[in-house]
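Visitor: compute the structure for the input listed below.
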Amino acid sequence: HYAFQTPEDKLVWDVGHQAYPHKILTGRKGRMETIRKLGGLSGFLKRTESEFDTFGAGHASTAISAALGIAAARDLEKKNFKVVAIVGDGSMTGGMIYEAMNNAGVLKKNLIVVLNDNQMGSLSSLEPSVWSFHNYFTKMLTHPTYNKFKANVWDLTGKLDAFGDRLRMVAQQMERGIKAVVTPGMLFEALGFRYFGPINGHNVVKLVEIFRQVKDLNGPILIHVITEKGKGYAPAEREVTRLHGVTPFDKITGISPKKNGQPPAYTDIFGKALVEICKQNKKVIGISAAMSDGTGLIHLHEEMPERFFDVGIAEPHAVTFAAGMATEGYIPVVAIYSTFMQRAFDQIVHDCAIQKLHVVLAMDRGGLVGADGATHHGTLDYSFLRCIPGMVIMAPRDEQELRDMLYTAVNYTQGPISLRYPRGHALGVPVREGFQQLEIGKAETVRTGNDIALLAIGNMVPHALQAAEELSREGIEAEVVNMRFVKPLDEELLVSLSRRFQTMMTIEDNVVQGG
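Guide: Sure, this is the predicted structure:
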C-alpha cells in the first residue's frame, strides 16, 4: 500500500491468509475482533466488504489468473493503473498458477507478481533437501559479503573498456547458470517474466525500494520474497502448523485453552481409522493435497510414512494420481475438504468414474463450516457427485458409522466411492473395536412413527431425532430414517415409506438443487 496507489492500483491476494495486515491498513482495524464471526469481517478477501478487496479469494492459485484478467481489461479501457498479485509458495504447487503465467508471458501485459516464499508450501511435507539447497543459495545471494564483492567486480570491469564488457558478460552468464540450477528464476524468465530476487521479505526499506523500481517497468514481473512464517512471535515461529489457523489463545504462550470432556474431532477419528485399516491391508494408501494435518492424514504420515503421499495444493493431480495407483491394484484414499474437491470434478469423472477405478474420496468439512465462510462451505458435493455415473456417496451419522463407512469404501471394488463428514467434534457415542461392512445402498430406521417420515443423512440424523422428540411432545409421531447413502438410494425402503406416509421430509446440509 505504501508503494502503490490503492485502491486505484489493484492488489489481488491469493487465498487470503496473507491479507490480515491489508485489512488493518484499509480501514478495518477497529473491526478485526469481529473477523470470522457472524456479521463480522471475512477471514478471506471479499469484494463486498471493501473497495480495496479487488478480487474475492479463499481457494489457492487464483490470483495471477484474476490479476491478468484485470490487466487485460485495463488495457482495453486504455487505463494505466498497476496490477499486483500476491501469492504464497504453497499456491505455486497448483497447476492453475502456471497456466496463468504461461498466458501472461504471451500477452505481455504490465503485471507484477509478488511471491511470498516462507517455505511452508501450505504446510505440506515438501522434500527438505530441495528447500535446504534453496535456502543455501538464498543466504548466499542476500549475504552482504557476496553483494559487496559482486558490486566491486562490476565496478572494476566497467573500467576495462571493451575487455571489461566481455568479463561482465561472462560473469552474468555464470550467475544465470547458478540461478538456473538452484533458484526458480530461470523458470519464471522462461515463462516470460522478469525475475527479481530472492529478496529478504522482512527488510521493509528494501521492499519499498524494489516495488518503486519495478512498478513502471513494462511486461510481467515476478518479485521473489523470502519470509519466515510467524517471524517476531516466538510461539508461531516454533509451531507454524498449529498456529496457522487458530481459535482464541494465550498471547504469551500461544496455547489455546482446552475444553475438557469433548469428543475427538471427526477428522481425527477418520485419520486414526485409516491407520488401523492400513495395518490390515497393505494395499491401502493415503493422499493429501497439502493438508495432512487438516484432514487427519498426519496420523498415517507419522506411523506409516511410506503409505502417505502429499502432492501439494493440487487437487486435480491428487485424484488422477490416485486413479493411476488404482490401476496397479492399490486402494488410494484421497482426503480433501469438500470445498476443494470441487476443483477435481473432471478428474473424478474422466479418470475415476468412466474407468470404474476404485478410488476412495474422503471429503472432510462437508456441509456448513462456520467461521471459514462462503468459500469453504461444503454444500455442493451431494449435487455434483450424484450426477456422476457409477459414483457411490455415503455420509455417516456419527463416529462409529464413519469408521464403518471408511472400511466399506476400502472394500468396495466396483468404482469410485465417497464419504463426507462434517467439521468439528463427533457425538461421543461408544465406538466398538474393529469395523463392520455396510450393505451398499441400504438405509436404517432409527425411530419409528406413524405421522410423518423424516429422511436424514449424515450429521443431520441427530437433528432429525431431536426434531422428532419435539414433535412427539406436540402429539406428532415421526419416523426417522438414517439414509446413509445419497447414491444409490434405498429404493425399496422409499417405496414402502411412500405407501405409509402422506408427508416425507428430507433433511440434509446441501444446496436444494441436486440434493
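
Visitor: CA atoms for contacts and neighbours, from now on please.
Guide: Fine.

Visitor: mind listing what Thr34 touches?
Guide: By Cα atoms under 8 Å, 6 or more residues apart in numbering, the contact list for Thr34 reads 40-41.

Visitor: how far does the host helix or strand of Leu222 sit from its chain's centre?
Guide: If you go by DSSP states H and E, Leu222 is part of strand 220-226. Remark: strand 220-226 is offset 23 Å from the chain centroid, using Cα atoms, centre = their mean, to the nearest Å.

Visitor: and the following helix or strand past that strand, how far from the chain's centre?
Guide: Counting by DSSP H and E, the next helix or strand C-terminal to strand 220-226 is helix 234-238. The chain centroid and the centroid of helix 234-238 are separated by 23 Å, computed with Cα atoms, centre = their mean.

Visitor: list the buried residues for helix 234-238?
Guide: Judged by neighbour count (16 or more other Cα atoms under 10 Å), helix 234-238 contains these buried residues: 235-236.

Visitor: just to revisit the earlier point, now for the strand holding Leu222, which elements pack on it?
Guide: Using 3 or more Cα pairs under 8 Å, 6 or more residues apart in numbering; DSSP states H and E, the elements in contact with strand 220-226 are strand 111-117, strand 194-200.

Visitor: rerun that using 10 Å as the cut-off
Guide: strand 83-88, helix 95-107, strand 111-117, helix 185-190, strand 194-200, helix 204-214 (3 or more Cα pairs under 10 Å, 6 or more residues apart in numbering; DSSP states H and E).

Visitor: could you point out which element follows the third one?
Guide: Going back to what we said before, that points to strand 111-117. helix 128-142.

Visitor: against which helices or strands is that following helix packed?
Guide: By 3+ Cα pairs under 10 Å, 6+ apart, helix 128-142 packs against helix 144-157, helix 161-182, strand 194-200.

Visitor: quick one, the first one and helix 128-142 angle?
Guide: Put simply, helix 144-157 runs at 50 degrees to helix 128-142, going by axes from the mean of the first three to the mean of the last three Cα atoms, to 10 degrees.

Visitor: gap between helix 144-157 and the chain center?
Guide: For helix 144-157, the distance to the chain centre is 43 Å (Cα atoms, centre = their mean).

Visitor: check which helix or strand Ala318 maps to.
Guide: Per DSSP H and E: helix 315-327 holds Ala318.

Visitor: next up, for comparison:
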Amino acid sequence: MLKKLRTPDELKSFSVKQLEVLAGEIREKIIDTVSRTGGHLASSLGVVELTIALHRVLNTPADKIVWDVGHQAYAHKLLTGRLEQFDTLRQLGGISGFPKRDESPYDAFDVGHSSTSISAALGMAAARDCHGSQEKVVAVIGDGSLTGGMAFEALNQAGDQQKNLIVVLNDNEMSISPNVGALSSLINRKMTSELVVRIKKEAENFLSHVPRIGKDLLKVARKAEDSLKGFFTPGMLFEAFGFDYVGPLNGHRLETLIPALENVANLEGPVLVHVVTRKGKGFEPAERNPSLFHGVGPFDKATGEVRGGKGGPASFTGVFGKTLTAMAEKDERIVAITAAMLEGTGLKEFSQRFPQRFFDVGIAEQHAVTFAAGLACQGMRPVVALYSTFLQRAYDNVVHDVALQRLPVTFAIDRAGLVGADGPTHHGVFDFSFLRHIPNMVVMAPRDEIELQRAMLTATLHDGPVAYRYPRGQAFGLPLPDAIEPFAVGRGEKLRDGNDAVIFALGTVCREALLAADMLAGEGLSVGVVDPRFLKPLDKELLIAEARRTGVVVTVEENVRQGGFGSAVLEMLGDEGIAARVLRIGLPDRFVEQGTQPQLHARYGLDAEGIAAGVRNFIHGQTTNPQSRASGA
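Guide: Sure, this is the predicted structure:
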C-alpha cells in the first residue's frame, strides 16, 4: 500500500483496516532504513498512526502541519512522496532527518531545535487571517518540548488572540490505564461533536441572560464540567491558557483518533488535543529502551543490537563525564547542570553519584544558564553541559547573567564542530564567534582528551566564566594521567618547529595539522604547528613571535571563519602592526549540509589533505582558499 500511495489525499478513501495495514508498512520501512542509516527511531515509530490520522483529516499541503523538533517526522516524509528517496535519509546529498521547506511543500517549517512549533504555527495562523484564507494550522509538540519556556510563551499569546489553531500534544511518557483512557476518549468524542459544542454555546448564552440566577447557574455548570475533565486529565492547565482541551486520546487507535480530529478540525478558536503514544511502538527493543533508540546509529533490526557501539577509545563526552565525577569527589562546590541531555552529555554517572548536585532542567537552556549563575552567586562551581547548537539559545543569559557579573560558571560545550548526519540544525560551528567577543569570558578548545581534562580543571580554578568545547565521537585513545595539571590561562604550546610557514590550529584539528605538516615535510616544506589552546585570551607572545619568524600564518578551526579564531588572529596581528600573510581555514559563510564527519571534513578542507593543500598553495603564492572545492566557500 505504501508503494502505491502518491499523495496523502488518497488516505481519505482508505478504510480504518487499510490504514492499519499501511501503518505496519510504514513502521517496517522506518526500521529497515534507520537500521542502516541511523536516525531518530523511537519517536518516529511512536507517531505513525497520529501522522496518518492528521493527513487523513487535513488537506495538506494547503493545511499546515508544524512538527516540533522534527524527530518524529519520518512517517510524514513517507506519506508525502519521499518513499523512493527515504533510503538516502541523513546521508550526504540525501533527504534530511528533519522537515525542510526546500525539500517538500508538505514541510511547513524547518526545525531541529525544540519548543518552536506553537510559535511558528501561531504566526502562520495570523498570516492566514491577514490574507483572509481558511486553511487549518496544526502544531505537533511532544510533552518533553513543553519543558521549554518558548512553548508556554506561544500558548499564552495563542490563548489571548483566540485564533483558530490546533496544538497536538504528543505525550509519550504518561501512563494511562485502559479504563481511564476509554472513558476520556468517550467524553471527548461526545464533547467535541459539532452538535454538543453548539448546544453548549447556546446554553451558555441563554444562562448568561437569565436575570439574577442565570450567571450563578452558568458558574455551577462550568465548574462541574471543569471538575469532571480536570479529575481525569490535565486539561485545566491548558484551558487556563484559553485553549479548549481534548483528550487524552489513544494515539494508536485510528478508529477513535480520526473522528476526534475531524471534530476538532471544525471547532473555533485554539484547541489542544492530548494524544498518548508509546515511543518505539512496533519495535520491541525501542519500546524497551526508547532513550537508546531516540537517536541511534546503525543496528541489527533482528536483535536491536547497535553496531559499532563496542571497542575503540572512549568518547570525548565519556572522558568529560568521568573526569567531572572524579573532580566532584574532591570539590564539593562542583555541580552539574544539563538540559534534558543526561546521557547525551555523559552525566549519568555524576547524577547517580551526586544526586543532590545534579540538575536536569528540561529543555530550557536559558533557565539552565541563569540557574547556574544563581548557584555561582552562592559559592558553588556550576558546570553547564550543553551541545554547542543548543547553547546558542541561551546567548543573552551568558552575556547578562554570567559574564556581566564575572561569575565562575563553566560551559562544557559538547558536539562542537561538525556533528555529521543531523546536519545544519545541529552543527556546532558558531560558538567561537558568539563567545569570544563577550567580556570576562575565557574560551578554550583542547586538542585531545588529556588536554580536555586539563581544561576542565583550569575552568574550575578560574574565578570567572569559562567555556571549553570538544567534538562528537571518539577521542584519540591516549592514556589518561593519574594527576591533572591545569593550564596557565592564555598560554599555548608550540608542537612543531617550521621555517616556511606556521599553522595555528585550535582544538582537535591540531591532529590533522600535524599530519599535514608531515605530508609537507615530505615535499621539502618546513611548516610549524602551534596549539594556541585558548581562543580568548590569545597567547599573544607565542603567536606573534611565530608570525614574525615565518611571515606566513595559516589558522585552522572547526568553526565559521566569520568572527572566529582566524579573525581573532588577524585582529591581533593588525593591532600589533605585524606584517604577515594569513590564510584562514575554517567553515564558509553558509549552513553546512549533512554527511558523515569525515566526508564534511574533507569537503571543507579540514582534514590533513585539505590543510596540506591550503598551506602548499599559500606558500607558493596561490591565494585561492582550498575550500573552493566546496561550493559557496
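
Visitor: how big is the offset of the strand holding Leu222 of the first structure relative to the second structure?
Guide: Superposing on the second structure and averaging over aligned pairs (mean Cα distance after the TM-score superposition for the first structure), strand 220-226 of the first structure comes out at 0.6 Å.

Visitor: find me the equivalent region of that strand in the second structure.
Guide: Aligning strand 220-226 of the first structure against the second structure (TM-score structural alignment) gives residues 270-276.

Visitor: can you find the partner of Leu497 of the first structure in the second structure?
Guide: Per TM-score structural alignment, Leu497 of the first structure is aligned with Glu546.

Visitor: hmm, I was thinking of His463 of the first structure
Guide: His463 of the first structure maps onto Glu512 in the second structure, by TM-score structural alignment.

Visitor: also Glu439 of the first structure?
Guide: When the second structure is aligned by TM-score structural alignment, the residue opposite Glu439 of the first structure is Ala488.

Visitor: post-alignment, the lengthiest strand in the second structure versus the first structure, mean distance?
Guide: Ranked by residue count, the top strand of the second structure under DSSP state E comes out as strand 552-560. After superposition onto the first structure, strand 552-560 of the second structure sits on average 0.5 Å from its aligned residues (mean Cα distance after the TM-score superposition for the first structure).

Visitor: quick one: list the elements packing against that strand.
Guide: By 3+ Cα pairs under 10 Å, 6+ apart, strand 552-560 of the second structure packs against helix 431-435, strand 501-505, helix 509-521, strand 527-531, helix 540-550, helix 565-576, strand 581-587, helix 608-619.

Visitor: follow-up on the earlier one: and the match of Glu439 of the first structure, which of the three is it?
Guide: coil (DSSP: H, G, I helix; E, B strand; the rest coil).

Visitor: so who does the nearest residue to it once chain neighbours are set aside touch?
Guide: Nearest non-adjacent residue to Ala488 of the second structure, counting by Cα to Cα, 6 or more residues apart in numbering: Thr458, 7.8 Å away. By Cα atoms under 10 Å, 6 or more residues apart in numbering, Thr458 of the second structure lies in contact with 444, 452, 466, 468, 484-489.

Visitor: most centrally placed residue in the second structure?
Guide: His113 (4.4 Å; Cα atoms, centre = their mean).

Visitor: what about Ser132 of the first structure, distance to Glu99 of the first structure?
Guide: According to Cα to Cα, to the nearest Å, Ser132 of the first structure and Glu99 of the first structure sit 27 Å apart.

Visitor: just Phe137 of the first structure next, same as before
Guide: Taking Cα to Cα, one finds Phe137 of the first structure at 27 Å from Glu99 of the first structure.

Visitor: compare neighbour counts for the two and give me the winner.
Guide: Between Phe137 of the first structure and Glu99, counted using other Cα atoms under 10 Å, the more crowded position is Phe137 (17 against 13).

Visitor: wait, that one sits on Ile178?
Guide: Yes - with contact defined as Cα atoms under 10 Å, Phe137 of the first structure reaches Ile178; the gap is 9.0 Å.

Visitor: find residues that contact each of the two.
Guide: Common neighbours of Phe137 of the first structure and Ile178 (Cα under 10 Å, 6+ apart) do not exist.

Visitor: before we move on, the earlier item: identify whichever of the helices and strands packed on strand 220-226 of the first structure lies nearest to Lys259 of the first structure.
Guide: strand 83-88 (33.2 Å; Cα to Cα).

Visitor: which strands or helices does the closest one pack on?
Guide: strand 10-13, helix 63-76, strand 111-117, strand 220-226.

Visitor: okay, angle between it and helix 63-76 too, please.
Guide: Using the same axes, to 10 degrees: strand 83-88 of the first structure against helix 63-76 is 180 degrees.

Visitor: in the second structure, what residues pair with strand 83-88 of the first structure?
Guide: Going by TM-score structural alignment, strand 83-88 of the first structure sits over residues 137-142 in the second structure.

Visitor: how much does that stretch stray from the first structure?
Guide: Mean for stretch 137-142 of the second structure is 0.5 Å (mean Cα distance after the TM-score superposition for the first structure).

Visitor: gap between that stretch and the chain center?
Guide: The answer for stretch 137-142 of the second structure is 17 Å, by Cα atoms, centre = their mean.

Visitor: flag every buried residue along it.
Guide: Buried, per 16+ other Cα under 10 Å, within stretch 137-142 of the second structure: 137-142.

Visitor: nearest to Glu493 of the second structure, out of those: which one, please.
Guide: Taking these together and measuring to Glu493 of the second structure by Cα to Cα, the closest member is Gly142, at 47.0 Å.

Visitor: name the nearest residue to that closest one, sequence neighbours excluded.
Guide: That would be Asn170: by Cα to Cα, 6+ apart, it lies 4.6 Å from Gly142 of the second structure.

Visitor: what range in the first structure matches stretch 335-343 of the second structure?
Guide: Counting by TM-score structural alignment, stretch 335-343 of the second structure corresponds to 285-293 in the first structure.
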